[in-house]
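A.B. asks: Build me a model from this:
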Amino acid sequence: MSILNLSAYKFVTIEDGPAWRPLVTERCNALGLKGTILLAPEGINLFIAGPVAEVRAFIDYLRGDALFGGRFADLQFKESLSEKQPFRRMLVKLKREIITMKKPAIRPELGRAPSVDAPTLKVWLDRGHDDTGRPVVMLDTRNAFEVDVGTFEHALDYRITKFSEFPEVIEQNRADLEGKTVVSFCTGGIRCEKAAIHMKEVGIDHVYQLEGGILKYFEEVGGAHYTGECFVFDYRTALNPDLEPTATAQCFGCRAVVPAEAQKSPYYTPGKTCPACHPDAKTGNSQAA
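C.D. replies: As a prediction, the model looks like this:
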């Protein structure tokens, strides 16, 4: 386990993204890091990996370099270890939003939605209500294929295919949330933070985001009240509650998630096809490669 994997985000005004991009790229390459960093006017979002010492050096760079004017001094990271580098290359991209909701009026740096940390949420779920006695409902803000890999018990899942659908499905399903404490969650915290802010803005009361998302929950309390694994957007595909890579894979042909059992199918060829996309799967031809 010699590779340290980092994920982090922060909503903060960034005006110098185009000037920062080549400098951040140069520092990552010099340290031998791989992954993706998104820079947008609303903030930063990153998934990177590399040798432990080099990743720690990059953390110090982000938090302390004068280039960033202290914007990332309090940047919090979610960490996990792996045996292999899960990314193929290093990319630093300029984007309009670090997570696309198509709601540009949302400016999280002007005020975060209330959050609940993992130990507190576990207590709420243990007893079935929050500290006021209000029932707690978990709201999954991820895409449907991610939810299928694993989610919290009894979580609301509106089968969205992209995050920009979230405002519409919430408007259609407001009745599910009335009179309850709503905890939005996602992989690392970024989507559920935007989701919580949106829900507050449209008048839904008693909304919290899960601080740090599923990965921070796993790190702090394990898999209590969670069923399955957590999909991650790198070559590990999914992590268990111990933050270890699992046997779950992703098809490089159609991007479908392929559980360990499905990998035994004659329609599964790593790097090519799976039961969801193999041309013979619908006809039931068992002679498929």
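
A.B. asks: Please make it C-alpha for all contacts and neighbour counts, starting now.
C.D. replies: OK.

A.B. asks: Now do the strands in the stretch 101-250 of the chain.
C.D. replies: All strands of the stretch 101-250 of the chain, identified by DSSP state E, counting those that start in this stretch, fall at 115-116, 136-140, 150-152, 181-185, 207-210, 226-228, 230-231, 238-239, 249-250.

A.B. asks: So which elements touch the fifth one?
C.D. replies: Right, the one you point to is strand 207-210. For strand 207-210, the elements it packs on are strand 115-116, strand 181-185, helix 190-201, judged by 3 or more Cα pairs under 8 Å, 6 or more residues apart in numbering; DSSP states H and E.

A.B. asks: just the fourth one next, same as before
C.D. replies: The helices and strands touching strand 181-185, judged by 3+ Cα pairs under 8 Å, 6+ apart, are strand 136-140, helix 190-201, strand 207-210.

A.B. asks: what about the last one, distance to the chain center?
C.D. replies: Spelled out, that is strand 207-210. Centroid separation between strand 207-210 and its chain, computed with Cα atoms, centre = their mean, to the nearest Å, is 15 Å.

A.B. asks: what's the distance between the residue nearest the centre of the chain and residue 49?
C.D. replies: By Cα atoms, centre = their mean, the chain has its centre lying nearest to residue 187, at 2.9 Å. Distance, residue 187 to residue 49, using Cα to Cα, to the nearest Å: 17 Å.

A.B. asks: One more, so I can put them side by side:
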Amino acid sequence: MNATVEQLAPVEQQATAGWVVAALYQFKEVANPEDLQQRLLDLVKTINLCGTLIVAGEGINGTVAGSRDAINTIHQFLLGEGFNTMEYKESHSSDKPFRKMKIKLKKEIVTLGVEVKPRDLVGHYLDPKEWNDLIARDDVILIDTRNDYEYKAGTFKNAIDPKTETFREFPEYVKKELEQHKDKKIAMFCTGGIRCEKSTSLLLQEGFDEVYHLKGGVLKYLEETPAEESLWEGECFVFDGRTAVKHGMEEGVNTKCHACGWPLTPEEVAEPTYEHGVSCVYCIEKTTDKQKEGFRMRQSQIIAAKRKRL
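C.D. replies: Presented below is the predicted three-dimensional model:
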């Protein structure tokens, strides 16, 4: 597989109130990813789903949304394909969280760019209670393996921001910043757990002694941990129309800048630099007037399309 293949299926408006959102992944050998991609595409054409699923030789990853029946159908299909130890989490969205349904064929279900073996070599899994106990210790290095804009929306208290724009940059961060800490306890976390499957495998492969990660990621932590016991600060960025979620997996108050993708607090939205779909405090100086005019045109087209559907 030398290129990413993307298949699209049409998605109708959700007839029922609200959407069930399912985030899932599993590292599992897939003998014929192209065949699985096609059968998934055939399936989603028959049910009302939106979101993205990534298929690769190493497994499956993605987030989809639909009615209760549609989510049950895709879930049962994957279980029937042998994905019976999936990391699987559900939440809800009041509005349609994705525009389309995409089935992508890739080399990796999450792109690290370095060959690792997460099915064979992986760090110590910790549940939320064990995680709280570990990261409260002074001898633990706590690393947020997510991207810089995700860190901005919220993170664990005292977590280190590697300042990576993509997960592919993480191996370089390890070489530059962590090489001298191979004898330390390293705790890492990400949104749903999949990036930490690879990051802990990478560190163990590089000779680190004690590597830990949060099982089920931040989403599982926010689902299970009462706010009064939580060490999480802020909201958790999600890759759908909700922008972020908070404790109890409720929708957060952050708004995504559709020009640059950064999450914005209500105070940042109120600043004069913010123009919906055009600019925010983080990108207003990074785009030209011509680009901003293009963004305005795009935004007007989006609004017109929404009015037609009403």
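
A.B. asks: Packed most tightly, which of the helices and strands packed on strand 207-210 of the first structure would that be?
C.D. replies: Across those, averaging neighbours per residue (mean count of other Cα atoms under 10 Å) puts strand 181-185 on top, at a mean of 25.

A.B. asks: Which stretch of the second structure lines up against that strand?
C.D. replies: Across the second structure, the stretch matching strand 181-185 of the first structure (TM-score structural alignment) is residues 185-189.

A.B. asks: Counterpart of residue 279 of the second structure over in the first structure?
C.D. replies: In the first structure, the residue matched to residue 279 of the second structure (TM-score structural alignment) is residue 273.

A.B. asks: That match is in contact with residue 255, isn't it?
C.D. replies: No. If you go by Cα atoms under 8 Å, residue 273 of the first structure and residue 255 don't touch, sitting 9.4 Å apart.

A.B. asks: Settle it for me: which of the two has more neighbours?
C.D. replies: Ranked by neighbour count (other Cα atoms under 10 Å), residue 273 of the first structure and residue 255 place residue 273 first, with 21 against 14.

A.B. asks: residue contacts, that one?
C.D. replies: By Cα atoms under 8 Å, 6 or more residues apart in numbering, the contact set of residue 273 of the first structure is 251-254, 267.

A.B. asks: at 6 Å instead, please
C.D. replies: Shown in contact with residue 273 of the first structure (Cα atoms under 6 Å, 6 or more residues apart in numbering): residue 253.

A.B. asks: What separation do you get for it and residue 257 of the first structure?
C.D. replies: Distance of residue 273 of the first structure to residue 257 of the first structure, computed by Cα to Cα: 11 Å.

A.B. asks: helix, strand or coil for the aligned partner of residue 261 of the second structure in the first structure?
C.D. replies: In the first structure, the residue matched to residue 261 of the second structure (TM-score structural alignment) is residue 255. Recorded secondary structure, residue 255 of the first structure: coil (DSSP: H, G, I helix; E, B strand; the rest coil).

A.B. asks: Look up how far residue 49 of the first structure lies from residue 255 of the first structure.
C.D. replies: Going from residue 255 of the first structure to residue 49 of the first structure by Cα to Cα gives 22 Å.

A.B. asks: Residue 231 of the first structure now?
C.D. replies: Distance from residue 231 of the first structure to residue 49 of the first structure, counting by Cα to Cα: 17 Å.

A.B. asks: ditto for residue 42 of the first structure
C.D. replies: Taken as Cα to Cα, the span from residue 42 of the first structure to residue 49 of the first structure is 23 Å.

A.B. asks: Neighbour count: these two, which is higher?
C.D. replies: The neighbour comparison of residue 42 of the first structure against residue 49 (other Cα under 10 Å) goes to residue 49, with 27 against 22.

A.B. asks: when you align them, which residue in the second structure goes with that one?
C.D. replies: Residue 49 of the first structure maps onto residue 65 in the second structure, by TM-score structural alignment.

A.B. asks: Isn't that match up against residue 20?
C.D. replies: Yes. Checked against Cα atoms under 6 Å, the pair residue 65 of the second structure and residue 20 is within contact range at 5.4 Å.

A.B. asks: Residue 54 of the first structure sits in which helix or strand?
C.D. replies: Here residue 54 of the first structure is covered by helix 52-64, with elements defined by DSSP states H and E.

A.B. asks: After superposing, tell me the mean distance of the helix or strand just after that helix to the second structure.
C.D. replies: Moving toward the C-terminus from helix 52-64 of the first structure, the first helix or strand encountered (DSSP H and E) is strand 78-82. Taken against the second structure, strand 78-82 of the first structure registers an average deviation of 1.1 Å after superposition, with mean Cα distance after the TM-score superposition for the first structure.

A.B. asks: Pull out the buried residues from strand 78-82 of the first structure.
C.D. replies: 78, 80-82 (16 or more other Cα atoms under 10 Å).

A.B. asks: what sits up against that strand?
C.D. replies: Contacts with strand 78-82 of the first structure, where a contact means Cα under 6 Å, 6+ apart, come from 1, 3-7.

A.B. asks: if we go to 8 Å?
C.D. replies: Here strand 78-82 of the first structure makes contact (Cα under 8 Å, 6+ apart) with 1-8, 188, 212, 215-216, 243-245.

A.B. asks: That strand maps to which residues in the second structure?
C.D. replies: With TM-score structural alignment applied, strand 78-82 of the first structure matches the range 89-93 in the second structure.

A.B. asks: Against residue 270 of the second structure, how distant is whatever residue of the second structure lines up with residue 244 of the first structure?
C.D. replies: Using TM-score structural alignment, the equivalent of residue 244 of the first structure in the second structure is residue 250. Using Cα to Cα, residue 250 of the second structure is found at 23 Å from residue 270 of the second structure.

A.B. asks: The two: which is more packed in?
C.D. replies: Just comparing residue 250 of the second structure and residue 270: by other Cα under 10 Å the higher neighbour count belongs to residue 250, 16 against 12.

A.B. asks: residue contacts, the more buried one?
C.D. replies: Under the criterion of Cα under 8 Å, 6+ apart, the contact list for residue 250 of the second structure reads 91-92.

A.B. asks: For the aligned residue in the first structure for residue 212 of the second structure, grab the count of nearby residues.
C.D. replies: With TM-score structural alignment as the criterion, residue 212 of the second structure lines up with residue 208 in the first structure. Number of residues near residue 208 of the first structure (other Cα under 10 Å) recorded here: 26.

A.B. asks: So residue 208 of the first structure sits against residue 116, correct?
C.D. replies: Yes. The pair residue 208 of the first structure / residue 116 is scored as a contact, 6.2 Å apart, by Cα under 8 Å.

A.B. asks: Give the intersection of the neighbour lists for the two.
C.D. replies: Counting by Cα under 8 Å, 6+ apart, the residues touching both residue 208 of the first structure and residue 116 are residue 183.
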